[in-house]
Structure formats: structure tokens, C-alpha cells
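Asks: kindly return the folded structure for what I paste below:
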Amino acid sequence: MKTAEIAKRYLTYFEKNGHTIVPSAPLVSDDPALMFVIAGMVPFIPYLSGDVPAPYKRAADNQKCIRTNDIEEVGKTPRHGTFFQMLGNWSFGDYFKEGAIRYAWELLTSPEADGGLGFDPKDLWVTVYEEDDEAHDLWREIAGLPEERIQRLGKDTNYWSTGLPGPAGPCSEIFFDRGPAYGIDGGPATDDDRYVEIWNLVFMQYEITNVRSKYDFEIVGELPARNVDTGMGLERIAFLKQGVENMYETDQVRPVLDRAVELSGKTYGANHDDDVRFRVVADHVRSSLMLLSDGVTPSNEGRGYILRRLMRRVIRAMRLLGVEGPTFAELFAASRDAMKEAYPIVEIDYPRISQYALAEEATFLRTLAAGSENLDASIAAAKGAGRERIDGAEAFLLHDTYGFPIDLTMEIAEEAGLRVDRDAFDTLMQEQRARAKADARSRKRQLADTSVYRDLRAQGETVFTGYTDLETASTVLGILHHGVPVTRASAGQIVEVILAETALYAESGGQVADKGVIVGPGYELEVIDVQRPVPGLVSHTVEVTSGEVGVDQPATSVVDAVNRRAAQQAHSATHLVHAALRDTLGKSATQTGSLNRAGYLRFDFSWGQALSDATKSEIEEIANVAVRDNLEVTTRVLSLDEAKAAGAMALFGEKYGETVRMVDIGGPWSRELCGGIHVASSAEIGLINVIGESSVGASNRRVEALVGQDAFRELATERAIVAQLTSSLKTPKDQLAARIAQLSANLKAAEKKIAQFEAKALEGRVPALAAAATASGPFRVVTESVGTAASGDDVRTLALQVRERVGADAVIALGAEVSGRPVVIVATGEAARGAGAKAGVLAKAAAAALGGGGGGRDDVAQGGGTDAAALPAALRAVATALETASA
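Replies: Model (predicted):
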């Protein structure tokens, strides 16, 4: 049974049983404490916690998930994957334990011919929380399971919570017994791979607080409604129903594994370590494909870093399999073909997806080349010093700076006959992870608890009137001070205020929040920020500037009209720039992010190379022609399917409801889904002035522009600069570029001549410097400061010429000031080196006196620092070190 067929049977079954089928949310989580949807319940958290009323009593879904906390286990067990699909059925205050157990058992054990999954009841075991007699008895009654196949387990396995204050409850898990060939008898309590967990039924009925750990907390009472949250792992069901050994061999994953086998020329099943690598490749390519399809792009932080790590682990695994060249073109195509039946977007959007994937691969292959050079140097240094291993700090530097995988470092070192100090490396990694986890916990504590908004949200959605009104009379529903509900706030306090209606725009879709005030009888509040802490609720962060505000008082939200108009201009201008980019570059130039504030826009888009000046000018002109043509801006609210059918662009990673707001500028020329504020016609934008274009990561570019009055002021400033230049240079403005280029060329030529004169002057000092050589043991030594020099290369040339004249026993140390910084060049003759004078060692001694670093080869080396006044001391340090070398 194919994976897509299993999902179809699941959703069909629950739809027949009165469940609303909910589309999968994007992998990118709305929860600020989470980067990704890590479990099927994440999109339903506001409903499960009661913060937001559920729009349905019962639902079912197939939710895409990404989880990387067990990334090191991928490929080693039959069930660990970074991307997985979680089938779930949900009850919000409707059925509870009996219904959940009955539905699960019926679907699992009904014959395939009747639409079920066809599991043999004798192969199924269940676990229940040790104190949950009700669930135990229901399994006996509904499923007829014998006592020995119902196991009672403790909180560590059969009590669900997030590890934070909020909802919790006992759970019951269903396991499939793979048979004695896979492990010992004894049921799920043996924690053996023989028993595969396939379904978890969470009976969410309590609210917990004082959470000391995931399993140590206090129950403070029942939730407002008892809920059911279930999750059945689609990949686990698939590998059991398809009769294969693990999830990596199922129909949605195996094609990538097979292609990796073909590219490597190795055999799957012949070597354990290679098999793990093949499975890592198959899993991570699919995960990367799905993350890219949901708008995540590779970067060095956040979600983009997770994606980058997955992709680089693929490259590392393929390299360890013997493939050093690019492979993503074939591996990602194989994953696309395996996933497109379930997720058609991966085929539709594949040109963009593959652009990012191939660019990331090319970048990391270059990184590996750079890291290899540094690793080769470390290996040479270790061997030269007679060491048998590479220091853990060096390996960590390769990993942290170059992204060079430790496994690859160890493999290359082993080929060279060396070991890596893995313990030291692991210690540094643990310290880094501890810092990251502490930071994550801090953010989670600050952002995760939204239960304080539950009662406010229960009163209904905040009505936003700002599309048509700049002032709206309303009522204060609630006030929060430091996250705690209060009844009043007085002058000087900063609090959150919740209104029943508001004209103030909450930050979203790249548009920053409105500025403005909230006024009422005897008080005024300055609006600092406007956000949506939970879906449907708008919170205003305000400073009470006068009077005292209280709950249930009248309140009028007043938008700063000047700021709003400028923000509208910027947001509409962003749509025009987007359309102009697609006109110029093609449909693959899609938006990946934006920021709109009064007078300014920033627009990120997928593109693999810098834009030429001509292209930037063309984009700017197309956008301004649209402004000139005074295109009508219209908005319509319609269903998501209707909007997509009309050609509206949806942004990757954005979550849309069943109804959406579609914004047209000039009809279909610019048609996007957008909840932001816009002008009524394009002429109101005034002017768009593109001021910059830059890279923001592999295959990602950024355009910045000023809009309206800000754009005019920038052009006026540039006009004043041009006028000043034409006056100073006595050159017409149309000839300024050529005149400045000529002056620049003349300046470079003059600097070159000066450098030549300085080099010749230095060269003229060779005889005198050579004559100044003094005997010191077996050496003839010159330690002199030569003043200033144009470059370190000039000083190096001088030192080599003096060494040649002095002879084989020469030790030359010349100091100079180059661009305000001290430099010492040390050159040694062959006989001097034989007697112990190593230039690299001497240069390091000089650099220490200069407050910097240095080193190099035995025959010539360089040291430098920051304190030019210390050059005499640096040269004395060379002489002292030389005396030690000859002792």
C-alpha cells in the first residue's frame, strides 16, 4: 500500500465519521517559540489550550513535520526521520477516550477491502498511563485485547505535556509487533525495536503549572474542554504495510536512496556504515525538498541554518560514499518525483527549489575545498612537530568556521596516519550547544505562554476597521502589565491594551505596525507597537502618557495619518517592485521576504546573481511607469481556491485561512494575497527610488528603495552633490563620470610612481644594511628599522636582497611602518637555518612585542601588530631569540 494511499484512507475514514479535513499547515511554525511544526498538534495548540475557540468540533489532517533533535539517529534506526507526516484526528470538547479508542481500533483492524488498514489484531499491543483505569478498561471492552497486551507505564512515556505551563493529560499508545526476528518478547515495555509505536492517543484534560521538568509538575485543574489529540506516523505505517525494513525503504524515500547507490557505485546492504549514509542521504534530501517547497532558504541562522545543515550532511555522506562531485541535480529530482503525487507543489515549484539546492551545493563544495586546505596545513604542522593527532580546537575551528564536518576531518586525518582529539572537539561542541539551548530556553520562556490571552480571545475576534477608517470608537476589553491582567494603568506605565475594535494595523505581512494614540475619557495612550499574540486577537503595547485607563472604559484608536499614508505608499510600491522584477527576470524571481515602513521598502527575492545596473534601472522604470499610469488598486475577499485560480501569488511559508484578501494593482499585472494597507491608486505612491541591491544568502537577493517624499529627498540630496561636483571640477554634469574616472586614473598612476620611487629608495639601502651586519655566534645579523614603506612586499624584497649580499650565515630582521601598522620581516640563510635560526620562530618573537601575530617558513617569515612604537623592542626580541637558538 503506497504512502499516499494510506493517507487517503485515513482522511476518508475520518471524514465519513464527521471530521472536518484540515489541510496541512506549512512546515514553518506560527508559534514564536518554535522554528518548525515539530508535531502534528502544533497548528492546533490555540484550540487545544482554549486560547482560541476551535472552528470545528472534530477534525482530521495529514500534517507535515520537521524534527531535528534526533538527527544523529537518522539512518541508524528504522523509524527516525527529520521530515515526517503525522496523521491526526482531533476532538475539541466533543468525543473523548471511548471515541478515540473506538475510531483507532476500527481503522487499524478493518480489512483493506473495506477501506481499513488491515492490521491483524494479534499483532497489536497498547500502553496506557499507569493510573488510567478508564483507558485500560476501554481497550478491554472495545478491542477485546487480552490483559497481557495492555501495559501500564509511567509519566515518562504515557503522560503528555509540552514541558511548559498549559495543557496536559494521559495518553495511550498503539504498537505493532514485528515478530521475534526483531528482538525479545515482552511488549513495548522492553523498549525494543521489535515493537513499533504507530499511534498515540492523547487525552488532554488537565492544565498544569509549576513545571520543573516534562514529568514533574502540578495539575491545577481541568481544561475548559476535554480534547483528544492523536498522532499516527504515516512513514511508520508505510514501512509496515509495504513490508520493508524501515521508513527509508518506503515508496516516498527509497528512490533517492537508489539514486545515491547508483551514483556511488556501491551496494546497499553490503556495509553497515555505508547503509547508514545512504539512509541519511534519502531522508535529508526529502526533508530539504519539503523545507524549500515551504519557502525556507539556506542561511547561517534560524530555519535556514537547519536546512543548510541537512543539505551539508547529504554532501558529507555522499563524499564518504566516494562521490566528491555535485549530486543534488539527480538526488533532488528523484525526491521530487517520489513526493509530487502527495505534494504537487514540489513539481510546480521545482525550478525555484532546484535553484536554491544547486547553489547551496556549489557553495559548500567550495567550502569543503577551502576547509581541506586548512586541514592539510594542520596535518602538515602536526607531522612536522612529531604529533600523532590533530588538536580538538583545530577540528572545531574547521567545523565552526568552514562548516567542515568532523567525520570528514577524522577520515582525512586517519588517511594521513593521524588521530583527532575527539574528546576535546566534543567538549567544545557541548559548550556551544549548551549556550544555544540556554538561549532557546530563554526565548521560549519569554514567548511561549499565550494562555493569558485566552479569556480575552474567548470574547471574539478583534475587529480591524483600518482598511476604511483612521479612527474607531471601541471599549477596553483587557489590560496586561508584564503579562499579568490588571484592571487599571496610570501615567508612565507601559502596558498591553486589548480593544474590541481597532483602526490600528498590527504588524504582519512585512508591514510594520501603525503609529498613533488611543484616547478615552481623561486619558491618552501613545501606541508603541501593535501585534497579534494569538490568531484573531490584536494587542496594543502603549505608554500611558496622561490620566488613567481602566477595563470596560470607552476607547478610540486614532491612526497617525501621515505615517499611515507613507506606509501605504511603501507597501503598494513593494507590490509594484515585485511585479517589475518578475517582468524583467521571469517568474522564478519570487518573494522570500519584505519589510515596509513609512517611506522605505526592502524586498527579498530568489535569484542567484547580482543584478546589472541596466537591469536595476529597468526594474525601477517599470515600477515608476506603473505609478505614472495611475493603476487602480482593488481588494477582494474570496476563497483561497478562487484566489489561486485567479492567478494570485501566495507567499511561501505564509499560512492562509479558507478566505483570503486579494490585492490587484492594474488588474492581473500585480495580483497577490495580502492583508496589508494600500493606496487607492498607484499614482498616490509618488515616486520609487531604488537605492540598493545586494546578496542576502545563496540564491537570495535584496532590493531596497525609498518611496514617496523620502524618495524625492534622496534625489534632491544627490542633485545637490552633483551640483557641488560640477562647480568644484568645473565640468558639465553629463561629463562628470568621465572627469572623475580620469582623476581617479591619474591618482592611481601617481600612487604607483610614488611606490616605485619608495621601492627604489629602499633598494638603494641594501649596501649600507649589508655592511651593518654584526657577528653573533654562528650568525651574521642585521636588525634595523627602515622607516616607512608602501607595502610589506617591499620590505620582504629588501630583506631578501640584504640576505643575498650578507651570505649563507645571514639572519636579517627589518622593521617598517606600513599604512600606520608595524611589520617585521625575517630572512635567514641556509647555513643560519642549519645552525638553528628559523625565520618563523623569530618572526613570532617580534610579533609578540608588537602585540600581534606572526610566522611563516624557516627561510622567510613575517610578524605584525598594532603598536608601531614597539618596533625597536620587536627587533631586540629577534636578537634575544637568536641568542637562545644558538645556545
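Asks: please count neighbours and contacts with C-alpha atoms only from this point.
Replies: Noted.
Asks: okay, now F425: neighbour count?
Replies: The number of residues packed near F425 is 19, by other C-alpha atoms under 10 Å.
Asks: wait, doesn't it sit right on F396?
Replies: Yes - between F425 and F396 there is a contact at 5.6 Å, judged by C-alpha atoms under 8 Å.
Asks: burial count for D455?
Replies: 14.
Asks: which stretches of the stretch 201-350 of the chain form helices?
Replies: 234-241, 254-264, 272-293, 302-320, 328-339, 345-348, 350-384 (DSSP state H, counting those that start in this stretch).
Asks: packed most tightly, which of those helices would that be?
Replies: helix 272-293 (a mean of 24; mean count of other C-alpha atoms under 10 Å).
Asks: and the direction of it versus that of helix 328-339, what angle?
Replies: Relative orientation of helix 272-293 and helix 328-339, computed by axes from the mean of the first three to the mean of the last three C-alpha atoms, to 10 degrees: 80 degrees.
Asks: quick one: list the elements packing against helix 272-293.
Replies: Under the contact criterion of 3 or more C-alpha pairs under 8 Å, 6 or more residues apart in numbering; DSSP states H and E, helix 272-293 touches strand 83-92, helix 254-264, helix 302-320, helix 328-339, helix 345-348, helix 350-384.
Asks: a markdown table for these, including distance to Y453?
Replies: Below are the helices and strands packed on helix 272-293 laid out as a markdown table (distance: least, C-alpha to C-alpha, whole Å):
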| stretch | distance to Y453 |
| --- | --- |
| strand 83-92 | 19 |
| helix 254-264 | 46 |
| helix 302-320 | 27 |
| helix 328-339 | 39 |
| helix 345-348 | 36 |
| helix 350-384 | 38 |
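Asks: could you also give me the structure for this second sequence? I'd like to compare it with the first:
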Amino acid sequence: MQTAEIHRRWLDFFEKRGHTVVPSASLVSDDPSLMFTVAGMVPFVPYLSGMVPAPYPRATSVQKCIRTNDIEEVGKTPRHGTFFQMCGNFSFGDYFKADAIRFAWELLTTSEADGGLGFEAKDLWVTVYEEDEEAIALWREHSTLPDERIQRLGKDTNYWSTGQPGPAGPCSEIFFDMGPEHGIDGGPATDDDRYVEIWNLVFMQYQVADVKSKTDFTILGELPKKNIDTGMGLERVAFIKQGVANMYEIDQVRPVLDRAAAVAGKMYGADHADDVRLRIIADHVRSGLMLISDGVTPSNEGRGYILRRLLRRVVLQMRLMGVMGASFAELFPVSRDAMQGAYPVVAQDFDHISKVAYAEEKTFLRTLASGIQILQTAVAAATDAHTAVAGDTAFLLHDTHGFPIELTLEIAADAGVSVDEQVFVSLMQEQRDRAKADAKAKKGQRADLSVYKELRGLGETVFTGYTELTHESRVLGIVVDGVPAQEAHEGQIAEIVLAETSLWAEAGGQDSDQGLIVGDGFEAEVLDVQKAVPGLIVHTVKVLVGTVAVDARAETHVDADYRRGATQAHSGTHIVHAALRQVLGEGAHQAGSYNKSGYLRLDFTHSEALSNDTKSEIEEISNLAIRANHEVVTREMPIAEAKALGAMALFGEKYGDRVRMVDIGGPWSRELCAGTHVANSAEIGLISLVSETSVGSANRRIESLVGMDAFRNFAAERAIVQQLTSGLKVPRAELITRVQDLGAQLKAAEKRVASMEAEKLAARVPELLAKAEEVGASRTVLADLGRVGSADDLRTLAMQLRERLSAEAGVVVLAGTIAGGDGPDKPVVLAATTPLAREAGVKAGDIAKLGAKVLGGGGGGKPDLAQGGGTDVSKIGEALAEIRRSLAG
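Replies: From the prediction side, this is the model:
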């Protein structure tokens, strides 16, 4: 049975039993405490917790999920995957244990011919919480399981909670027995891999508090509404129904594995190490495909870092199998074809997905090349010294250059040296500890979302700001320092929830409004406006005058100038996006935006920097659209109708069944957008592109000033031009030529000065040779030359001196001071050795390191020529003395 067919049967089964079919939410979770959607229940948490009233009594979904906490186990076990799909059925105070158990048994054991999954009862086991007599009785009633295959387990395995005060309850897990050839008898209680968990039924029935651990908490009582949350692992059921050994061999994953094997010239099943690599590749390519399809792009932090790590692990595994070049163009189309049956969007957006993935692979291959050079130098040094490659070097390669430790170990082993893994592991742990501490600190700064539960239960906040800037409302609730309060007093920072508001809450790239909330005897400045939970707008304010109380009448006042600027910038973002696509083609998708009064920032998919001509063209098209005074029309409609009209759904954004469509110039710019906008494009005033930069391997960023801010920018540039033309006494038309001429003259003068400095230094060769002395076994020149033009001048002089000493064991050590520009002067030391000196064991690299250490810096190089530097000019004499002592010894 194909994976997509299991998917279809699940939704069909529960839809026929009164469940609303809910499409999968994005992998990018709305929950601010989660990076990704990590379980099928995540999108339903507001309903399960009672935070938000459920829009339906029962629901079902097949949810896309990403988990990377067990990434090191991927490929090694039959069922660890980073991307997986969780089939779930949910009840929000509707049915409870009896129906949940009955539905599960019916779907699993009904024959395939009758629409079920066709499991044999003899292959199934269940576990229940040891004290849940009700669940045990219901399994006996609704299934044909014998008592010995209904096993009682403790809280550590069969009791569910969030780990925080709130809803919790016992759970019942369903397992498939793979057979005696896969392990020992005894059922799931043995915790043997023979028994594969395929479904978990959570009976959310209690309110818990004083949570100390997973098994140590206080049950306060039963919830007023008992909920059902279940999850069936689609991949696990698929590999059982398809008769394969693991999830990597199912129909949605195996094609990538086979293609990777073919590219690498390997045979799956022939070598355990290669099999693990091929499974990692198949899993991570699919995960990358799905993450990019939901709008994630590679970066060095957050979600983007996780995606980058997955993609780079694919490159690494391919490299470890001998594939040194690019392979994503072979692998990603295969994953697209395997997944598009369940998720058509991966085919529709594959042009974007492939550009992002291929660009990241290209970038990492360059990173690998530079990392290998650094590692080869470290390996050579370790070989010479008969030591291991330093652990801090391995960590630097991993942390700064993205160079995987596995590749470091392999290259070092090929050269016959080891790596100090103990130090590497220690440094990695320190980094993890810092990250955990930072995450804990950030978590501690967030208010407990449960404080908004009661407020959200009063209804959804109504936004009236599309049509008015002032609105009279009522204070529904106040939160001070994360705790509900009845009042907020003068000078306090508080969060205020109103029944209605004309103040825009930050969303869709548009920053929140500025303004005031005023009432009888109080006035509060609005510092921020956010949607704390879906449907609830929270105003962070500073109370300027008086006291704000719950139930008080309150009037919201939007700062009209700020709103005007914000709408100009938001509409300007749409116009720049349309201009980008007109110039660069439809492959240029918006990949994020931010706009506020006077400023807009637009991220878009494109792999190359824009030329000056291209930027000018985009700017001109944008301003021509403003001059054309296009009408800006907003309409609400079903999402299917909007898409049929050609409206762009921005990449990675989430939309409901009804959407707001914004037209500028009709179909020229037609996007789904909930933000505030101007009435006509001429109201935007002016757009001035001020920068275009890279923000990732396949993403660029345009920043623009808008309206009066754009005008002021042009005015400031005009003033600069006027000052230059006046100071240089040239007409504006000749200004560029005059500046270029001055630059050329300055460069020529600098070249003449450098030549004179070099000649001056070269003239000192006889003098320095005359002062050469016997130090140890070498004739040695040791000299502090004072201020020099550059390290290159010292290097040239050192090589000239070495040439004059080439017939004997000669050592040249020159030090000097280089001007530090705006900062302090910097000391530098150059060392050069002749062949006979090197035969005697004197190496320039060792000399440079020794001198640099005294100078407070670092250095090194080849045995014949090396350089070091530092920060303390006053230590030059001490450094030369230390080098003299070393050479003498």
C-alpha cells in the first residue's frame, strides 16, 4: 500500500465519522516556543488547551513534522527520520476514550478491501497507563486482543503532559510485532525493537500543577472538557504495509536512496557504513525539499541553520562515498517526484526549491575546499611534530567554516595522524551549554501564554483600522510582568487587551502602529502591538497619566503620520516586488519582508548580485508605477477564488480559507495580504533603493527608503554633490572625471612613496650584513627597523639578506612597526632561513611563532619564510631577545 494511499484512507475514514479534515499546517510553527511543527497536535494546541475556542468539535489531519533532536540516529535505526508525517484525530470536548479506542481498532483491523489498513489482530499489542482501568476495560470491549497483549506501563512511558502546568492525561500506545526473527518475546514492555509503536492515543483529562519531572506532578482534578489527541506515524505504517525493512525504503524515500547509490557507484545492502550514508541522504534530501517548500532558506541561525545542516550533511555523506562534485541536481528532482503525489506544491515551486538547494550545495563545496586547505596545513604540522591535529583546530573548522568533524577525522586518518577528539568534544559541549543557557534565558523572558487563555475565551479582538484611525472600545484585560492584573498605574509598562482596536498588530512584514490609548483619567503610549495567541491582539503600553482598569472605556488613537508612512512602505513593497519580477522574471519570489514608516526591506530569491543598471531599472519601474497613480483595491474572498485570479501567495506564508487580496494596477501586482495600504499608488510618493545585498546562498535583499525619507535621502546626496563641486571647483558634469583623476594621482603618489621606502630599506643591506653575528650554529641578522611601510617591505628585505647569506647557515630576523591607520600601531616580525640553517634544524615558522607570542599575537609559515604579528609594539626588543636565546640554545 503506497504512502499516499494510507494518507488518503486515514482522512477518508475520519471524515466519514464526523471529523473536519484540516490541511497540514506549515513546518514553520506558529508557536513562538517551537522552531518547527514537531508533532501532529502542535497546530491544535490552542484548542486542546482551551486557549482558543475550537472551531469544530472533532478534527483530523496528516501533519508534516520536522524533528532533529535525534539527527545522529538517522540512518542507523529503522524509524528515525527528520521529516515525518503524523496522522491524527482530535476531539475537543466531544468524544473520549471509548470512541478513540474503537476508531483506532476499526481502522487498523478493517480489511484493505473495505477501506481499512488491513492489520491482523494477532500482530498488534497495546500498552496502557497502569492505573487506567477504564482504558483496559475499553480495549477488552472494542478489540479482540487477549489480556496478555494489553500491557500496563508506568508514567514514564504512558502518561502525557507538556512538562508544564496544564492539561495532561494517560495514554495508550499501539504496537506492531515484527516477528520473532526481529527480537525477543514479551511485548512492548521489553522495549525491544521487535515491537514498533505505530499509534499513540492521548486521553487529555486532568489538570496538573507543581510539575517537577515527567513522573512527579500534582493532579488538581479533571478538565471541564476532556480532549482526545492521537498520532499515527505514517512512515512507520508505510514500511510495515509495504513489507520493507525501514522507513528509508518506503515509496516516498527509497527512490532518492537508489539514485544516490547510482551516482556514488554503490550497491545498497553491500556495506553497512554506505547503507547508513545512503539512508541519511534519502532522509535529509526529503527534509530539505519540504522545508524549502515551506519557505525556510539556509542561514547561520534558527530554522535556516537546521536546513543548512541537513543539506550539508547530504554533501558530506556523498563525499564520504567518493562523490566530490555537486549531486543535488540528481537527487532533488527524484524526491520531488516521490513527494508530489501527496504535496503538489513541491512540483509547483520546484524552480525556487532547486535554486535554493543547488546554491547552498555550491557554497558548501567551496567551503569544503577552503577547509581542506586549512586542515592539510594542520595535518602537515601534526605529522612533523608527531602529534595529533589539535582539537581546537577541528572545532574552528567545524564552527567557523562549517567543516564536519567526520571529514576532519577521515582526512587526518588518511594522512596517518589522529585528531584530539577529547578537546573537540569538550569545546562542542561548551558551545551547547552556552546555547542552552541562552535559550533558557530567552524562554524566561516570555510570559506564560496561559495568562491569555481566559482573555482569548472572551472572543477574538476586532481590528477596525482598515477604515478608521480612532475607535472607542473597552479594556478586557491587563497583564503586568506576565501576571493578570486589575489595574496598571502611571509609569508602569503593561499589556492591555481591548475588545476592538484600530491599532495594527505586527504581521505580514508590517511593523505595529504607534499611537495612544486614552480613557477617562488615563493616557497610555503604545510601545508595541502583537498577536499573543491567534485572534488576540495585545497592546504593550507605558501608562503616562492616571490608572488603567479592567472594564474601563478606552479609545485607540493611531499616529496618523506613522500609519501613513507604514502604508506607503507596505504598498511600496508590493510595487518593488512586482518590478523585481518584471525585470528578473517570475523566478524572483519574495522570501520575506519588513516595512515601517519610511522604510521597506524585501528579501527575494535570486542567486546573483544585481548590477547597477538592473537596480536602476527596478527603481525606475517602481517610480513609474507610483506616477501612474494606480488604484489600490482590496477584496476579501475564498482563497481558491483569489488564486484563480492569479493572486500571489507569498512563499512560506500561511493563509486561511478566506483571504484579503490587494491589487495595484489590476493584475500587475496582485497579492494576498492582510496589511494596510494606500488608496492610490501616487500616495507612496517616492522610492529610493539604497542597498542590495546577499542574505544567503540563493537570497538577496533590497532596502529602500519611501516617501519623505526617500526625498530627504536624495536631498542629502545633492548637498554632498554641491559641496564636492564647490570644493573641487568643477561643474557637476565633470565631477566624476575629476574625482577619478584625483584617485589616480593619489595612487601614483603612494606607489612612488612605497618605491622610495623600499629603496631606503634595500640600501640598509650592507649595514645589516656588517652587523651579522654568530648565534648558535648560524650567522644571524637580528634587527628592529622601526617604522616600516608594510610587512611586504620587511619580507623583501629579509629575502635579500637571506640571498646574501645563502652559502652558509644563515638566519634573518627583522622586526618593525606598521602604522595602524585609525587604530594603534602594530608590531610585525619576519624570519627567513637558508638551506644550511634548515638542515641544522632552524625553521622560520618556529621563529615567527616565538616572536609573535611575546608580541601578544600569533604567526607561522613555512620553514624558509614566515611572519608573525601582535599588539604590543613595546615588546619588540623582548621578542628579538627571546629569539636570540632560542637560536643560541
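Asks: post the TM-score for the overlay when you can.
Replies: In this superposition the chains share a TM-score of 0.98, using TM-score structural alignment, normalised by the length of the first structure; 883 aligned residues with a C-alpha RMSD of 1.3 Å.
Asks: in TSV, list the helices of the stretch 201-350 of the first structure along with distance to V530 of the first structure.
Replies: Formatted as TSV, those follow (distance: least, C-alpha to C-alpha, whole Å):
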stretch	distance to V530 of the first structure
helix 234-241	40
helix 254-264	46
helix 272-293	30
helix 302-320	24
helix 328-339	40
helix 345-348	34
helix 350-384	34
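Asks: which among those helices is found nearest to A839 of the first structure?
Replies: Using C-alpha to C-alpha as the measure, helix 350-384 is the one of the helices of the stretch 201-350 of the first structure that comes nearest A839 of the first structure, at 15.7 Å.
Asks: select, out of the helices and strands packed on helix 272-293 of the first structure, the one closest to E543 of the first structure.
Replies: In terms of C-alpha to C-alpha, the element of those nearest to E543 of the first structure is helix 302-320, at 31.9 Å.
Asks: who touches the closest one?
Replies: Residues from elsewhere that reach helix 302-320 of the first structure, judged by C-alpha atoms under 8 Å, 6 or more residues apart in numbering: 35-36, 260, 264, 277-278, 280-281, 284-285, 287-288, 291, 296-300, 324, 360-361, 364, 405, 408.
Asks: repeat for stretch 501-510 of the first structure
Replies: Stretch 501-510 of the first structure has contacts (C-alpha under 8 Å, 6+ apart) with 462-467, 469-475, 512-516, 529-532, 538, 556-559, 593-596, 674-676.
Asks: keep only those of those residues that are in helices.
Replies: Judged by DSSP state H, the subset of the contacts of stretch 501-510 of the first structure located in helices is empty.
Asks: among the residues you listed, which ones are in strands?
Replies: In strands, defined here by DSSP state E, the members of the contacts of stretch 501-510 of the first structure are 463-464, 471-475, 516, 529-532, 538, 556-559, 593-596.
Asks: just the buried ones from these?
Replies: For those, a burial check counting by 16 or more other C-alpha atoms under 10 Å picks out 464, 471-475, 516, 529-531, 538, 556-559, 593-596.
Asks: N689 of the first structure reaches L706, doesn't it?
Replies: Yes - counting by C-alpha under 8 Å, N689 of the first structure touches L706, with 5.2 Å between them.
Asks: give me the more crowded residue out of the two.
Replies: Set N689 of the first structure next to L706 and count neighbours by other C-alpha under 10 Å: L706 wins out with 25 against 22.
Asks: distance of the closest residue to the more buried one other than its chain neighbours from G169 of the first structure?
Replies: The shortest distance from L706 of the first structure to any non-neighbouring residue, by C-alpha to C-alpha, 6 or more residues apart in numbering, is to Y600 (4.6 Å). Going from Y600 of the first structure to G169 of the first structure by C-alpha to C-alpha, to the nearest Å gives 49 Å.
Asks: ok, back up a step: indicate which one of the helices and strands packed on helix 272-293 of the first structure is closest to A580 of the first structure.
Replies: Among these, if distance is taken as C-alpha to C-alpha, the winner is helix 350-384, at 18.1 Å.
Asks: past that closest one, which element shows up next along the chain?
Replies: Sequence-wise, the next helix or strand downstream of helix 350-384 of the first structure (DSSP states H and E) is strand 389-390.
Asks: roughly how far is that next one from the heart of the chain?
Replies: Put simply, strand 389-390 of the first structure sits 33 Å off its chain's centre (C-alpha atoms, centre = their mean, to the nearest Å).
Asks: quick one: whichever helix or strand comes after it to the second structure mean distance?
Replies: Per DSSP H and E, the first helix or strand lying C-terminal to strand 389-390 of the first structure is helix 392-402. Compared with the second structure after fitting, helix 392-402 of the first structure deviates on average by 1.8 Å (mean C-alpha distance after the TM-score superposition for the first structure).
Asks: mind listing what's buried in helix 392-402 of the first structure?
Replies: Buried residues in helix 392-402 of the first structure, counting neighbours by 16+ other C-alpha under 10 Å, are found at 392-399, 402.
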